[in-house]
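pasted the sequence and its predicted model underneath.
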Amino acid sequence: MHQPYDTRKLYWENSFLTDFKAKVTEIEATGDSTGPFRVQLNQTAFYPEGGGQPADQGWLNDFRVIHVESKDEKVWHILSTDNDCTIHTGDMVIGKIDWIRRFDHMQQHLGQHLLSAVLYNDWNANTIGFHLGENTVTIDLDRNQFHSDDYHKIENTVNQLIFKNLPVTTRLISTEEYNRLKLRKTPELTDPVRIVAIEGVDCSACSGTHPSMTGSVGPVKILKAEAYKRGTRITFVCGQRALSHFQLMQQELDHCSTLLSVGRYQIPTALTSHLQDHQQLKKSFKNLQTEWCHLESQRLMTSAISFGHYRVIRQIYASLDAHQLQSIANALKSETDSVALLATTSPSLRFIFINTTDITGFSIKDLMMSHVHHIEGKGGGNAISAQGGGTHTAGLPLMFDALEADIRKWMHKAPLEARETPTVK
């Protein structure tokens, strides 16, 4: 059947064609610095983006073709160049396809046809979305009731069809003939319609490039299946992408095998054992931390600075996490008539202030807000507790000195009988 197109589509006639000659029929500036020129040819082997398949890339003479698009039945080649375009209307040019990219797309696209066909024929699941990405391929299904074992069955069926090396044919037909065929999907199309058929398996409308035999797809591996909208999204890879995935997984397994000093197939058992040991160690460490925090709070009380009836505790830790700092502060809350200034500088500057005095009008939060600028920090709290953080560690001792000086003033204002009460515990 004659092709009523402005550009002859060589990629439909032979998807394995990588080199061709063509005549430039039009060239124009795009206004885009990335691809400043676009060229139209009388015929092309470059596949334009469409139908879920990315565009081919390659070269026209010495110019890099970075994108190809179809508009009004014309195929435009976007050229990347830092200089003026030396291609002119009427010139004969040599086109060369980036074959690695093209064949990858052919493997992924036919793999998608096979996967969608198996899902449709055996699982009553329609493919309603398809995206061929740079690293993976996804299809969206209108069904969501699958079990984890189902995907292995689907995968096995697809790969068996690949092993059979079934022929793949394409042809252009009229919409009238198209409507008479039993197809997997029936979108609204106009004359002529391009059909891609896999012998005994599938027949569907498609404008993409495909191998001539299913064996060229190589292995198909489902990587993930997840709920998507009201259906399922399946992520998979084919051919070289699948091989690269297997190689990476083997490399990672070998690394884990070396770390755990076991064979590949013993990794799950060894890892389970290590995780159980780790959980036990975490529990023991947490118990030790709790005990240490209790002992540390007692040490701080014995070294507290007495001021009449009251005591001031100040301690800056070089390395203490926020949880431990909070545990010490919680233990000190049970001590009456005390003000505790606690801080840690690593892993980040954090502070907690506790006030257990009964001094009228004394708020540890207000005091903190007056001096937190020393550490370029901020915080919050109330009269009996305040906490926060900062970025200027060098200012922390100055902040504590200023706080202690103000705390002493408040304690001095307290009733005389309270300040003279013995501090021995």
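In hand now; what should we look at? Numbers count the residues shown, from 1 in each chain.

alpha carbons only for contacts and neighbour counts from here, please
OK.

for residue 198, what are its contacts?
With contacts defined as CA atoms under 8 Å, 6 or more residues apart in numbering, residue 198 is in contact with 166-169, 214.

pick the one among those closest to residue 26.
When the contacts of residue 198 are compared for distance to residue 26 (CA to CA), residue 169 comes out closest, at 32.5 Å.

in this structure that closest one contacts residue 197, no?
Yes. Under the criterion of CA atoms under 8 Å, residue 169 lies in contact with residue 197, with a separation of 5.3 Å.

more crowded one of these two?
The neighbour comparison of residue 169 against residue 197 (other CA atoms under 10 Å) goes to residue 197, with 19 against 15.

on that earlier part again, quick one, which of the contacts of residue 198 are buried?
Among the contacts of residue 198, those classed as buried by neighbour count (16 or more other CA atoms under 10 Å) are 166, 168, 214.

any chance of the residues you listed in CSV, plus secondary structure and distance to residue 412?
Written out in CSV, the entries for the buried ones among the contacts of residue 198 read as follows (DSSP: H, G, I helix; E, B strand; the rest coil; distance: CA to CA, whole Å):
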residue, secondary structure, distance to residue 412
166, coil, 95
168, strand, 94
214, helix, 90
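
now distance to residue 71 too, for those, in TSV please.
Below are the buried ones among the contacts of residue 198 laid out as TSV (distance: CA to CA, whole Å):
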residue	distance to residue 71
166	34
168	28
214	31
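
list of residues touching the longest strand seen in the chain?
For the chain, the strand reaching the highest residue count under DSSP state E is reported as strand 19-29. Strand 19-29 has contacts (CA under 8 Å, 6+ apart) with 36-45, 87-97.

ok, structure two:
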Amino acid sequence: MAFACQRDSYAKELVTTVKSCTSAKIDGKLDGYEVILGDTVLFPEGGGQPDDRGTIDEVFVERVIRRGGEAVHYTTKPLEVGKEVKLKVDWKRRFDHMQQHTGQHLVTALADNKYGFKTVSWCLGPQKSFIELDCTKMSQQQIDDLEVVVNECIRAQTPVTPHVLQVGSPELEEVRSRGLPDDHVGPVRVIEIQGIDSNMCCGTHLSNLSHLQSIKLLHTENKRGHVLLYFVAGQRVLDYLNRTVNNERNLSKLLSCGPEDHVECVERLQKAQKSSAKVTRSYLREIAQLIVYNHLHNESRDPVACIHRDDGDMEFMNSVANELAPQGIVCLITVGPEKGAGQFLLAGSEDIISSLGPKVAEILDGKGGGRKGRYQGKANGLRGREKAEALIREAMENKTVE
């Protein structure tokens, strides 16, 4: 059967009766009830479109799914069987879904008509959606040209009409489709965009492309040998523009320049940052050399070297370990905020490091691994350095006694 939401996607309310109400788990976690009604304006998920939200006599509907020819509403409160109830749909959510879904049909049809790119799947996301196209590449020029044609169809106020056809009907042979669900019962619903597309679909749709307002094609990604074409439609175009304008305004304040100079300013900052990083690495190499020199030329050469630098990096740790470890010195080198998270490197003779590595990682609340006299990883608790050093010194003393 076609539900009220499918017969009239613009219906916001409906009075109907409760056919059944049974105990159930909502998403396998929340205790609730499965409610089946005489009809519904709340769309059950399907065709790539998420389900609606709304109320039944002010009782919130947590989910709606289709089971055969029935729509199953999940609530946390029971409803009296046989009682007449009033449904209300969350119209903001519904209309957004209608805009994205009809927009998907339009982009899918025109991508096929214009380039022969078939749609394999699509996803209606919380902020933007994508269409998975059966092609390996889509140029920016193709995206721009497609966007122009899409919005021309919107400005032409093209009608969108649902049709109900019987299974086996000759008209169905001309309809674009990926097949019916295994549990489908009854007639088949087809959405026609006049002069552009006819597609088998159970979802809720706009009655005219003009209700889309506009569509913006955003960008593409490659996945599984296909192209994911991201887009926003309707109100989401304005939402996307508002977020972009706010980001632009904030960047103008941070960069102290107008939007037209953002790219040039960021390029200068990146260049300066690379130059600073180069100088910093040079300083760290010199500091590492100095640490090594002082340790090796100390009259009472310490068999343990525990070294920490907030601004150090992996190159710094390796520079120190490469010089001290071959001299029989056990090194614990850490970098990062003194009492925060960072990295560690334990280096020395293989027999000691293989035993101490996991213990040091545990003390530093981290994870790591290694071989051949090296054990390194990430640490969440660098404040445990003193405890780690004590463990290393104790191990070295025990070895000396042996």
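Noted; the coordinates are in hand. Keep in mind that this is a model prediction, so the values were computed, not measured.

now the TM-score, please.
Once the chains are laid over each other, their TM-score by TM-score structural alignment, normalised by the length of structure 2 reads 0.81; 381 aligned residues with a CA RMSD of 3.3 Å.

residue 103 of structure 1 pairs with which position in structure 2?
For residue 103 of structure 1, the aligned position in structure 2 is occupied by residue 95, per TM-score structural alignment.

any figure for the gap between its match and residue 282 of structure 2?
From residue 95 of structure 2 across to residue 282 of structure 2, the span is 58 Å (CA to CA, to the nearest Å).

who has more neighbours, these two?
Between residue 95 of structure 2 and residue 282, counting by other CA under 10 Å, residue 95 is the more crowded of the two (20 against 13).

now do the helices in structure 1.
When assigned using DSSP state H, the helices of structure 1 occupy the ranges 10-13, 99-123, 148-163, 175-180, 239-260, 267-302, 322-332, 364-371, 396-413, 416-419.

how about these in JSON lines, adding distance to residue 139 of structure 1?
Compiled in JSON lines, these are given as follows (distance: least, CA to CA, whole Å):
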{"stretch": "helix 10-13", "distance to residue 139 of structure 1": "24"}
{"stretch": "helix 99-123", "distance to residue 139 of structure 1": "8"}
{"stretch": "helix 148-163", "distance to residue 139 of structure 1": "14"}
{"stretch": "helix 175-180", "distance to residue 139 of structure 1": "24"}
{"stretch": "helix 239-260", "distance to residue 139 of structure 1": "16"}
{"stretch": "helix 267-302", "distance to residue 139 of structure 1": "31"}
{"stretch": "helix 322-332", "distance to residue 139 of structure 1": "46"}
{"stretch": "helix 364-371", "distance to residue 139 of structure 1": "56"}
{"stretch": "helix 396-413", "distance to residue 139 of structure 1": "57"}
{"stretch": "helix 416-419", "distance to residue 139 of structure 1": "77"}
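
deepest-packed of these, please.
helix 99-123 (a mean of 21; mean count of other CA atoms under 10 Å).

so how far is that helix from its chain's centroid?
Chain-centre distance of helix 99-123 of structure 1: 24 Å, with CA atoms, centre = their mean, to the nearest Å.

with structure 2 overlaid, report how far that helix is off on average.
Between helix 99-123 of structure 1 and its aligned stretch in structure 2, the superposed structures give an average distance of 0.8 Å (mean CA distance after the TM-score superposition for structure 1).

who are the packing partners of that helix?
strand 127-132, helix 148-163, strand 202-205, strand 231-238, helix 239-260 (3 or more CA pairs under 8 Å, 6 or more residues apart in numbering; DSSP states H and E).

where does the second one end up in structure 2?
Under TM-score structural alignment, the match for helix 148-163 of structure 1 in structure 2 covers residues 140-155.

map residue 324 of structure 1 onto structure 2.
In structure 2, the residue paired with residue 324 of structure 1 according to TM-score structural alignment is residue 316.

give me every residue that touches its match.
284-285, 288.

got the residues you listed as CSV, with distance to residue 270 of structure 2 columns?
Below are the contacts of residue 316 of structure 2 laid out as CSV (distance: CA to CA, whole Å):
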residue, distance to residue 270 of structure 2
284, 21
285, 22
288, 26
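
which of those sits closest to residue 276 of structure 2?
The shortest gap between residue 276 of structure 2 and any of those belongs to residue 284, at 12.2 Å (CA to CA).

for the closest one, which non-adjacent residue is closest in space?
Leaving aside its chain neighbours, residue 284 of structure 2 sits nearest to residue 316 (6.2 Å; criterion: CA to CA, 6 or more residues apart in numbering).

from residue 153 of structure 2, how far off is the residue positioned nearest the centre of structure 2?
Per CA atoms, centre = their mean, the C-alpha nearest to the average position across structure 2 is that of residue 125, at 9.2 Å. Residue 125 of structure 2 sits 24 Å away from residue 153 of structure 2, taking CA to CA as the criterion.

one step back: the match of helix 148-163 of structure 1 vs structure 1, average offset?
Taken over the aligned residues, the distance from stretch 140-155 of structure 2 to structure 1 averages 2.0 Å (mean CA distance after the TM-score superposition for structure 1).

just how off-centre is that stretch within its chain?
Per CA atoms, centre = their mean, the displacement of stretch 140-155 of structure 2 from the mean C-alpha position of its chain is 26 Å.

which other residues reach that stretch?
Outside of stretch 140-155 of structure 2, the residues that reach it under the criterion CA under 8 Å, 6+ apart are 106-107, 110-111, 114, 209-217.

what's the farthest-apart pair in these?
Longest span within the contacts of stretch 140-155 of structure 2, CA to CA: 114 and 211, 23.1 Å.

follow-up on the earlier one: the longest strand of structure 1 vs structure 2, mean deviation?
Its aligned residues in structure 2 lie a mean 2.1 Å from strand 19-29 of structure 1 after superposition (mean CA distance after the TM-score superposition for structure 1).

residues in structure 2 aligned with that strand?
Across structure 2, the stretch matching strand 19-29 of structure 1 (TM-score structural alignment) is residues 13-23.

pull out the buried positions in that stretch.
13-21.

and of those residues, the nearest to residue 51 of structure 2?
Nearest to residue 51 of structure 2, judged by CA to CA, of the buried residues of stretch 13-23 of structure 2 is residue 13 at 15.9 Å.

returning to what we had before: which residue lines up with the residue nearest to the centre of structure 2 in structure 1?
Residue mapping for residue 125 of structure 2 onto structure 1 gives residue 133, with TM-score structural alignment as the criterion.

next one: that match from residue 22 of structure 1, what distance?
30 Å.

now residue 39 of structure 1
Spatial separation of residue 39 of structure 1 from residue 22 of structure 1 under the definition CA to CA is 11 Å.

same question, residue 244 of structure 1
Residue 244 of structure 1 sits at a distance of 36 Å from residue 22 of structure 1 (criterion: CA to CA).
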